[in-house]
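Novice: Next come a sequence and a model predicted from it.
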Amino acid sequence: MIAWSTGWEVEYLRGRHVVSAMHVHLVFVTKYRTNVFNDAMPRRCEDIMIEVCDSFEAELREFNGEHDHVHLLVHYPPKMAVSKLVNSLKGVSSHYLRKEFTSRINPAITHGPFWSPSYLAASCGEAPPSIIKTYIEQQRRPT
């Protein structure tokens, strides 16, 4: 794939045989919705997740969170399985956050998973489905 197009307006990845603009909104919740994040943890979590996304040839576009969950907006190539990205994001961040913030994390979950096993993954397109449906309906079918 060629590097990301510049600007938020043009978000196409161009490859040899594909042009794509795929985004996913991810939400990860801490195990038992434990309030563990302080001021430093989200910054470190974001850095970890940027590195994981880079290894998948994806880009972390937005990151934020509260005391018990984080939100990510990821721009990713079509060859990538979102579930594999999620497993890596949660696994790698869990490992480093538990290691680096041991005193902050509840000892009951320090040795187990940091994140809840569930997550939200919502696709994000350039236009709402209703607009795309109308656009497709207006295409001229060959006669």
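Specialist: In hand now; what should we look at? Numbering: from 1, shown residues only.

Novice: C-alpha from now on. contacts and neighbour counts both.
Specialist: OK.

Novice: Please, where are all the strands along this protein?
Specialist: Applying DSSP state E to the chain gives strands spanning 13-14, 19-20, 22-30, 59-65, 69-76, 115-124.

Novice: this is the other structure I want to compare:
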Amino acid sequence: MQLSTGSHCVFNLKAHLIFVVAYRRKVISSTILERLKEIFADLCQRDQVRFLECSGEEDHVHLLISYPPTICLSNPVRKLKTISSLKIRQEFFNQIRRMLWGKRFWTKSYCVISVGDGATTAIIERYIKNHRLN
């Protein structure tokens, strides 16, 4: 497990994010996916978030990010969705206009799943429960 350090903490926070295209439309081509990766990587770098991985299918993407505890996760998520939506709609308008309308590329919601390095929730619960003073 690789730990990062802040001014007053040591941490390893990772999140698996899933963004779904509005109306589950199948508009993400390999070209759009590559562009999304570039956009996400650039936005993460600006926001003290580490972009670790990204992949997807025609109607959704998966991202793996690492972030410091000083960041409220909903803030970078909002930026990732808003700016990527704007750029994709601008750059690929002719390709997606028949499938999507309005100003939305992503659904309003998203999925976030915390990611650990090897220890399951049950293992951590057991460790905390059994970690007592002698």
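Specialist: That came through fine. This structure is a prediction, so every number in the text was calculated from the model and none was measured.

Novice: got CSV for the strands of the first structure, with mean neighbour count too?
Specialist: Shown next, in CSV, are the strands of the first structure (neighbours: other Cα atoms under 10 Å):
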stretch, mean neighbour count
strand 13-14, 18
strand 19-20, 14
strand 22-30, 20
strand 59-65, 17
strand 69-76, 20
strand 115-124, 14
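
Novice: and those strands as CSV, adding distance to Asp47 of the first structure?
Specialist: As requested, these are exported to CSV (distance: least, Cα to Cα, whole Å):
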stretch, distance to Asp47 of the first structure
strand 13-14, 23
strand 19-20, 25
strand 22-30, 16
strand 59-65, 10
strand 69-76, 12
strand 115-124, 17
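
Novice: so which of the ones you listed comes closest to Asn38 of the first structure?
Specialist: strand 59-65 (10.4 Å; Cα to Cα).

Novice: What's the separation between the residue positioned nearest the centre of the second structure and Arg104 of the second structure?
Specialist: Closest residue to the average C-alpha location of the second structure: Leu17 at 3.6 Å, with Cα atoms, centre = their mean. Leu17 of the second structure is 18 Å from Arg104 of the second structure, where distance means Cα to Cα, to the nearest Å.

Novice: returning to what we had before: who are the contact partners of the residue nearest to the centre of the second structure?
Specialist: His62, Leu63, Leu64, Ile65, Tyr110, Cys111, Val112, Ile113 (Cα atoms under 8 Å, 6 or more residues apart in numbering).

Novice: so what corresponds to the last one in the first structure?
Specialist: When the first structure is aligned by TM-score structural alignment, the residue opposite Ile113 of the second structure is Ala122.

Novice: my guess is its match contacts His71, does it?
Specialist: No: taking contacts as Cα atoms under 8 Å, Ala122 of the first structure lies outside contact range of His71: 11.1 Å.

Novice: Show me the common contact partners of the two, please.
Specialist: Contact with both Ala122 of the first structure and His71 is made by residues His25, Leu26, according to Cα under 8 Å, 6+ apart.

Novice: nearest to Glu51 of the first structure, of the strands of the first structure?
Specialist: Using Cα to Cα, the strands of the first structure put strand 59-65 closest to Glu51 of the first structure, at 9.0 Å.

Novice: Perfect, I'm done here.
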